[in-house]
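Undergrad: here you go, sequence then predicted model.
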Amino acid sequence: MPDDTILPHDDKILLERDGVRLVLDGTGTVATITLCNPAKRNVQSPALWEALIEAGRLLPGQVRVAVLRAEGPSFSAGLDRQAFTPEGFDGGPSFLELGRGSEADLDATIATYQQAFTWWRRTDLITVAAVQGHAIGAGFQLALACDLRVCADDVQFAMRETGLGLVPDLTGTKPLAELVGYSRALEICVTGRYVQAEEAERTGLANLVVPAADLDAAVADLAAALLAPPRDAVNETKALLRTALSHTESEQFAAERAAQTRRLRSLAGAAE
């Protein structure tokens, strides 16, 4: 992926820290969050997660599409292994030190980390991950946090946490199981094998696979298509689909009726 630090004149940088850059386009409707530490394959750390949380908080209300992308040949190689050294990260404890703390403190810390992966599911915008090269562990889970994934044909997803004696804990287990099914999700997580482009598209992990050189253009085309319908209809539809698998039929049918009632009353009011 190219380095896009040279921005169109009407784009605005809202955040740049700890390997994360947030840019608002000139229309104010599309935000791009870029992982910008390609020299280290965009490895992740608590500082990067804090920056992602801040990016979510800084999104202006008019943003309708948030694109997550990464500089360099890899989307994200996962957790920075420095987390498992005795020294840990500057300004924070190592994961080994965290493991020696109380269960309550450890639960609270992991919950904080998860916030970097949860805001992408908000119903007031649609989030799109543009994924190339390696998306491993935390990188895989960050791609799964988004509503849609457009992948380059060199993409390689993998969950490697189990091999380290850990579990995927950054909110990735639910979307993975929903997308590919329990059995395949279990096999992917326990074996740690790579899921490449053809399988990703066939199993629903990828909405679209394109040549790596076309990734940015494909994401731009998708963003334009997502912006075409009225915003309220898009938000209501996303909210309905988010609950479709967890609701009973009667609950979901009632939710559809309520959403359509709001839309029809809104349209009738606008027509007066």
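TA: That came through fine. Because the structure is a prediction, the values reported are computed rather than measured.
Undergrad: hey, let's count contacts and neighbours off CA atoms from now on
TA: OK.
Undergrad: buried stuff in the helix of greatest length in the chain?
TA: Under DSSP state H, the helix in the chain containing the largest number of residues is helix 249-271. Under the neighbour-count criterion of 16 or more other Cα atoms under 10 Å, helix 249-271 has 252, 255, 256, 259 buried.
Undergrad: please give me every residue in contact with the last one.
TA: By Cα atoms under 8 Å, 6 or more residues apart in numbering, the contact set of residue 259 is residue 236.
Undergrad: kindly provide the distance from it to residue 232.
TA: In this view, residue 259 and residue 232 are 10 Å apart by Cα to Cα, to the nearest Å.
Undergrad: do the first one as well
TA: Per Cα to Cα, residue 252 is found 19 Å from residue 232.
Undergrad: and what of the third one?
TA: To residue 232, residue 256 is 14 Å away according to Cα to Cα.
Undergrad: could you do residue 217 as well?
TA: Distance of residue 217 to residue 232, computed by Cα to Cα: 26 Å.
Undergrad: next: residue 104.
TA: On the measure of Cα to Cα, residue 104 and residue 232 end up 40 Å apart.
Undergrad: hey, where'd the strands end up in the stretch 101-250 of the chain?
TA: 126-131, 134-136, 148-152, 156-158, 195-196, 208-210 (DSSP state E, counting those that start in this stretch).
Undergrad: redo the ones you listed as TSV? Include mean neighbour count and distance to residue 227.
TA: TSV is the format used below for the strands of the stretch 101-250 of the chain (neighbours: other Cα atoms under 10 Å; distance: least, Cα to Cα, whole Å):
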stretch	mean neighbour count	distance to residue 227
strand 126-131	26	9
strand 134-136	25	27
strand 148-152	25	14
strand 156-158	25	28
strand 195-196	19	29
strand 208-210	21	18
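Undergrad: with distance to residue 53 as added columns, please give those in CSV.
TA: Shown next, in CSV, are the strands of the stretch 101-250 of the chain (distance: least, Cα to Cα, whole Å):
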stretch, distance to residue 53
strand 126-131, 14
strand 134-136, 20
strand 148-152, 19
strand 156-158, 23
strand 195-196, 28
strand 208-210, 27
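Undergrad: hold the first one in mind and look at this next one:
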Amino acid sequence: MTAHESTETLGNAAANGAQDGAGGESEVLLTTDADGVRTLTFNRPKAYNSLTVELKERLLTALREAAEDDSVRAVVLTGAGKAFCAGQDLKEHVATLRSGTENPLATVAEHYNPIVTALVDLPKPVIAAVNGSAAGAGAALAYACDLRIASSSATFAMAFAGVGLGPDSGASWTLQRLVGAGRAVELMMLGRKVDSEEALRLGLVGEVVPDDELAARSHAVATRLAAGPTRAYAKIKSTVARAAECSLAEALAAEAAAQTELGGTADHREAVEAFVEKRRPQFTGK
């Protein structure tokens, strides 16, 4: 699949909506590969891509597969139709709650926590292409990605308090790192909707583009990252995460260890040789 085909497929899914994945009518998660980029598309547009057990399990598997696949050097996460992800599918949640046979919130430990861990620990760049509403766990999944590019119609909402719950899916950890603790608490308690321009001002996203340019722009950024030093990106992710929780001395030690490891990579040697030869480096991710 060419880059044009990949962005065209993603754009059509976002603009027109694929079949709703409910009831087994189609895949609840679409996967496309192009230019070293794997695009994962939530595919329940009629349900605003809300998260069922099936979709959560498929997403977790897909993230783990992307982490292990050497041909995948960047990941884009997006949604089909008019929403990125509305969070937990409340119809499924209510049905489980009413049945009384199991704890509906067991999904936090069984699904949401492993998904967020897989996103944060994925040793490759992950971009959230937020094409519409991102609410509750849906917003939290976007916050767990490394980069966020939003369409002009995108919105974000921490909807947990509105259903009598606290944050999950790592939102207590990720959101305050993006906007600060005070603002994070405000957004969680009030649960108000944040539009794309405010999201840009607050630092929730790094870029806002017109709706019809989101697919192409996200793929372009992902393609650039996919052609870069993948192992260095993995160390950037891990050292920044560690530095947020440790002392300066520990952060310095982690940086030194990372540099020692990266100094022995083929990509580092290639970059140095390219600099000396005054040419652009050709990174292989190794």
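TA: Thanks, I have the structure now. A quick note: this is a predicted structure, and the numbers were derived from the prediction, not measured.
Undergrad: so what's residue 198 of structure 1 up against?
TA: Shown in contact with residue 198 of structure 1 (Cα under 8 Å, 6+ apart): 153, 209.
Undergrad: what about the aligned residue in structure 2 for residue 76 of structure 1, how many neighbours?
TA: Residue pairing (TM-score structural alignment): residue 76 of structure 1 is matched to residue 85 of structure 2. Neighbour count for residue 85 of structure 2, taken as other Cα atoms under 10 Å: 34.
Undergrad: wait, doesn't residue 85 of structure 2 sit right on residue 140?
TA: No. Counting by Cα atoms under 8 Å, residue 85 of structure 2 does not reach residue 140; the two are 9.8 Å apart.
Undergrad: so which of residue 104 and residue 232 of structure 1 has more stuff around it?
TA: More crowded of residue 104 of structure 1 and residue 232, by other Cα under 10 Å: residue 232, with 13 against 8.
Undergrad: got a list of what the more buried one touches?
TA: Contacts of residue 232 of structure 1 (Cα under 8 Å, 6+ apart): residue 263.
Undergrad: what's the answer for residue 208 of structure 1, then?
TA: Neighbouring residues of residue 208 of structure 1 by Cα under 8 Å, 6+ apart: 149, 150, 151, 201.
Undergrad: which residues does the second one contact?
TA: The one in question is residue 150 of structure 1. Residue 150 of structure 1 touches 128, 129, 130, 131, 206, 207, 208, 209, 210, 215, 218, 219, counting by Cα under 8 Å, 6+ apart.
Undergrad: let's see 7 Å
TA: For residue 150 of structure 1, the contacting residues are 129, 130, 131, 206, 207, 208, 209, 219, by Cα atoms under 7 Å, 6 or more residues apart in numbering.
Undergrad: just the third one next, same as before
TA: Neighbour list for residue 151 of structure 1: 130, 131, 132, 206, 208, 209, 210 [criterion: Cα under 7 Å, 6+ apart].
Undergrad: again, only using 10 Å
TA: Going by Cα atoms under 10 Å, 6 or more residues apart in numbering, residue 151 of structure 1 touches 129-133, 143, 196-197, 200-201, 205-212, 214-216, 218-219.
Undergrad: what residue in structure 1 is paired with residue 109 of structure 2?
TA: Using TM-score structural alignment, the equivalent of residue 109 of structure 2 in structure 1 is residue 111.
Undergrad: now for that match, how many residues are close by?
TA: 14.
Undergrad: do residue 180 of structure 2 as well
TA: 13.
Undergrad: quick one: contacts for the match of residue 76 of structure 1?
TA: Residue 85 of structure 2 touches 41-45, 47-51, 78-79, 130-142, 156, counting by Cα under 10 Å, 6+ apart.
Undergrad: which bit of structure 1 covers stretch 139-153 of structure 2?
TA: Going by TM-score structural alignment, stretch 139-153 of structure 2 sits over residues 140-154 in structure 1.
Undergrad: distance across the matching stretch, terminal residue to terminal residue?
TA: End-to-end distance for stretch 140-154 of structure 1: 14 Å, by Cα to Cα.
Undergrad: before we move on, what about stretch 131-151 of structure 2?
TA: This stretch, stretch 131-151 of structure 2, spans 5 Å end to end (Cα to Cα).
Undergrad: so what's residue 237 of structure 2 up against?
TA: Contacts of residue 237 of structure 2 (Cα under 10 Å, 6+ apart): 120, 121, 122, 123, 124, 125, 146, 231.
Undergrad: will you turn the residues you listed into JSON lines that also has distance to residue 175 of structure 2?
TA: Output for the contacts of residue 237 of structure 2, formatted as JSON lines (distance: Cα to Cα, whole Å):
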{"residue": "120", "distance to residue 175 of structure 2": "13"}
{"residue": "121", "distance to residue 175 of structure 2": "17"}
{"residue": "122", "distance to residue 175 of structure 2": "19"}
{"residue": "123", "distance to residue 175 of structure 2": "21"}
{"residue": "124", "distance to residue 175 of structure 2": "21"}
{"residue": "125", "distance to residue 175 of structure 2": "18"}
{"residue": "146", "distance to residue 175 of structure 2": "12"}
{"residue": "231", "distance to residue 175 of structure 2": "26"}
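Undergrad: who wins on neighbours among these?
TA: residue 124 (27 neighbours).
Undergrad: now do the same contact list for it.
TA: 66-67, 72-75, 146, 225-226, 229-237, 285.
Undergrad: ok, now which ones touch residue 225 of structure 2?
TA: Going by Cα under 10 Å, 6+ apart, residue 225 of structure 2 touches 36, 37, 73, 74, 75, 124, 125, 126, 127, 219, 233.
Undergrad: do residue 117 of structure 2 as well
TA: 60, 144, 169, 170.
Undergrad: which of those residues show up in structure 1 as well?
TA: By both residues aligned by TM-score structural alignment, their matches' Cα atoms under 10 Å, these still in contact after alignment to structure 1 are 60, 144, 169, 170.
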